[in-house]
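following is a predicted model, sequence given first.
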Amino acid sequence: MTKPSRLMRFAGSHDLRCQTCSLSALCVPSTLTLRDVERFESLTRQWPPLHKRQILLHQESPFSSLFVVRSGSLKQTSRCPSGDDQITHFFLPGELVGLDAIGAHHYPGTVTALETTTVCEIPYHHLDGQSDSVVGLREHLLQVMSRELHNERMLVRVLLRRTSDVRLASFFVAMSARFQRRGYSPHCFRLAMSRADIGSYLGLAVETVSRLLGRFQQSGLMTTRGREFEIHDLDALSRLAEGEGRQSALG
């Protein structure tokens, strides 16, 4: 696979306007003044579109920047000491890529586009230098990092303590909340990741994911059509995700 293209030409600053971006509320602190937003924009560079399977970052490459997903989606895959690959994260529009690299000073996984994806790069040394002068920027970053830490702990809880049906239900409840946070329907959405990707993320075989999706559909929890998902009973799915109501949900 090709290395992340540092030779790719960045789009000009006129192509990137945080003030008009529909996702700015997710990655730009609401407390920033117009002048602060303009300063934040000056730190940010837009990459040309990444195509499906194109790599944004390689595992163990030196940390230099954070990235904001503008459109599309990405997955992060980490190679374990055993040589196995494990998907550890999916990134949706408005989310930050690279927060888990700040402490170790290298990226802990390979980040790959699941579909045509656009990202904005924020060089960390510029961001760190502005975090004190731009009011609210450091607090916003800490809030995002805190949320990511919470999500990681929830994933560990799911993987270590839950059965396969509860893991999959937890995944769709979390995805529903993430889409709702972006102003989209929490009931109907499209996921670019494959069944195998979902299985890797949850520690399940792809056959198990397909079988459980069939059971969810038969029980009336949700309908699947390829990569299109429609949740019919979010409350019941949430109860299943909490380990409750398994008999009533799945029969």
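Everything's here; your move.

please make it C-alpha for all contacts and neighbour counts, starting now.
Fine.

what distance do you get for residue 12 to residue 41?
11 Å (Cα to Cα, to the nearest Å).

neighbour count: these two, which is higher?
The residue with more neighbours, out of residue 12 and residue 41, is residue 41; 19 against 10, by other Cα atoms under 10 Å.

for the residue nearest to that one when sequence neighbours are not counted, what are its contacts?
The spatially closest residue to residue 41, leaving aside those adjacent along the chain, is residue 18, at 6.3 Å (Cα to Cα, 6 or more residues apart in numbering). Residues near residue 18 by Cα atoms under 8 Å, 6 or more residues apart in numbering: 24, 28, 37, 41.

from residue 209, how far out is residue 18?
Taking Cα to Cα as the measure, residue 18 and residue 209 are separated by 38 Å.

check residue 167 too.
In this structure, residue 167 and residue 209 are 10 Å apart, going by Cα to Cα.

for comparison:
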Amino acid sequence: MPDAQPFHAQHLKTACSNCSVLELCLPLGLTGPEIERLDTLIVQRAKVRKGTALYRAGDPLRSLYAVRIGSFKTSVLSVDGREQVTGFQISGEMLGLDAISTDVHACDAVALEDSEVCPIHFAHLEKVAGELPSLQHNLNRILSREIVRDHDMLMMLGNMNSDERLAGFLVNMAQRLSTRGYSSSHFVLKMRREEIGSYLGLRLETICRGIAHLRDQGLVEIKGRDVNIQDMDGLRQLIAGCHRSLR
């Protein structure tokens, strides 16, 4: 994690039991003593400045990372050197799961804004999870959620036209932000339009046209990165039948 900067002040040490995204993260459903034991695996939070990497493709697996504050994008480089965005992660979600099978990260994880993560040493996590069935269950749940998201993404790319993909992306972001207590109708996108296009398999000009089409239908108003969803039901109807769920 060469670009991440740790907090050294003792009073900033992570306490899972006091974390604002506890209910979204790995400790979900753990008892007080179990959370305290998990907390011992997190020596200190790490701050990652906007535009810098939490880890790079090819780095060895050392930790999983719970996003506490901020957001990230994950991406890989194509054979010809182009960036392919594979996901966007926000508070309460996990980073680093890509390295579990090979012990090496398969993608880059770069902060979209000044962010904080809780590093959880993976070898120690595996040991503790073997002793705490509830923790192992939560880890399995997170892994399963990532598999389902991959399936949903393949469904989106295979079955939706460009406007439907963009609508699905906005509904997905709105749902995830709402779960965290934020507005589902007014929010700011932390990623660039080019990055959204890469994620959705669309060119920048197609994204711009899609934004105009959704605006003309009275569904969404997007100015810069500011999003105002005017008709959530209309957005859902646009993608109805194309995608069984948006997580």
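Good, I have the coordinates. Model, not experiment: these values are computed from the prediction.

the residue nearest to residue 41 of the first structure pairs with which position in the second structure?
Counting by TM-score structural alignment, residue 18 of the first structure corresponds to residue 16 in the second structure.

what span of the first structure lines up against stretch 111-128 of the second structure?
Mapped onto the first structure using TM-score structural alignment, stretch 111-128 of the second structure covers residues 113-130.

quick one: residues in contact with the matching stretch.
43-56, 64-75, 192-193.

what about the residues you listed, which are in strands?
Per DSSP state E, strands hold the following members of the contacts of stretch 113-130 of the first structure: 45-46, 55-56, 65-71, 74-75.

in a markdown table, list these along with neighbour count and distance to residue 137 of the first structure.
Output for these, formatted as a markdown table (neighbours: other Cα atoms under 10 Å; distance: Cα to Cα, whole Å):
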| residue | neighbour count | distance to residue 137 of the first structure |
| --- | --- | --- |
| 45 | 19 | 18 |
| 46 | 20 | 20 |
| 55 | 21 | 28 |
| 56 | 23 | 25 |
| 65 | 19 | 16 |
| 66 | 20 | 14 |
| 67 | 23 | 15 |
| 68 | 24 | 15 |
| 69 | 21 | 18 |
| 70 | 21 | 19 |
| 71 | 17 | 23 |
| 74 | 30 | 25 |
| 75 | 24 | 26 |
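
now those residues as JSON lines including distance to residue 219 of the first structure?
Below are those laid out as JSON lines (distance: Cα to Cα, whole Å):
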{"residue": "45", "distance to residue 219 of the first structure": "47"}
{"residue": "46", "distance to residue 219 of the first structure": "44"}
{"residue": "55", "distance to residue 219 of the first structure": "38"}
{"residue": "56", "distance to residue 219 of the first structure": "39"}
{"residue": "65", "distance to residue 219 of the first structure": "45"}
{"residue": "66", "distance to residue 219 of the first structure": "42"}
{"residue": "67", "distance to residue 219 of the first structure": "40"}
{"residue": "68", "distance to residue 219 of the first structure": "38"}
{"residue": "69", "distance to residue 219 of the first structure": "35"}
{"residue": "70", "distance to residue 219 of the first structure": "36"}
{"residue": "71", "distance to residue 219 of the first structure": "33"}
{"residue": "74", "distance to residue 219 of the first structure": "31"}
{"residue": "75", "distance to residue 219 of the first structure": "30"}
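
helix, strand or coil for the counterpart of residue 184 of the first structure in the second structure?
In the second structure, residue 184 of the first structure lines up with residue 182, judged by TM-score structural alignment. Going by DSSP: H, G, I helix; E, B strand; the rest coil, the secondary structure assigned to residue 182 of the second structure is coil.

what's the neighbour count on residue 182 of the second structure?
Neighbours of residue 182 of the second structure under the rule other Cα under 10 Å: 13.
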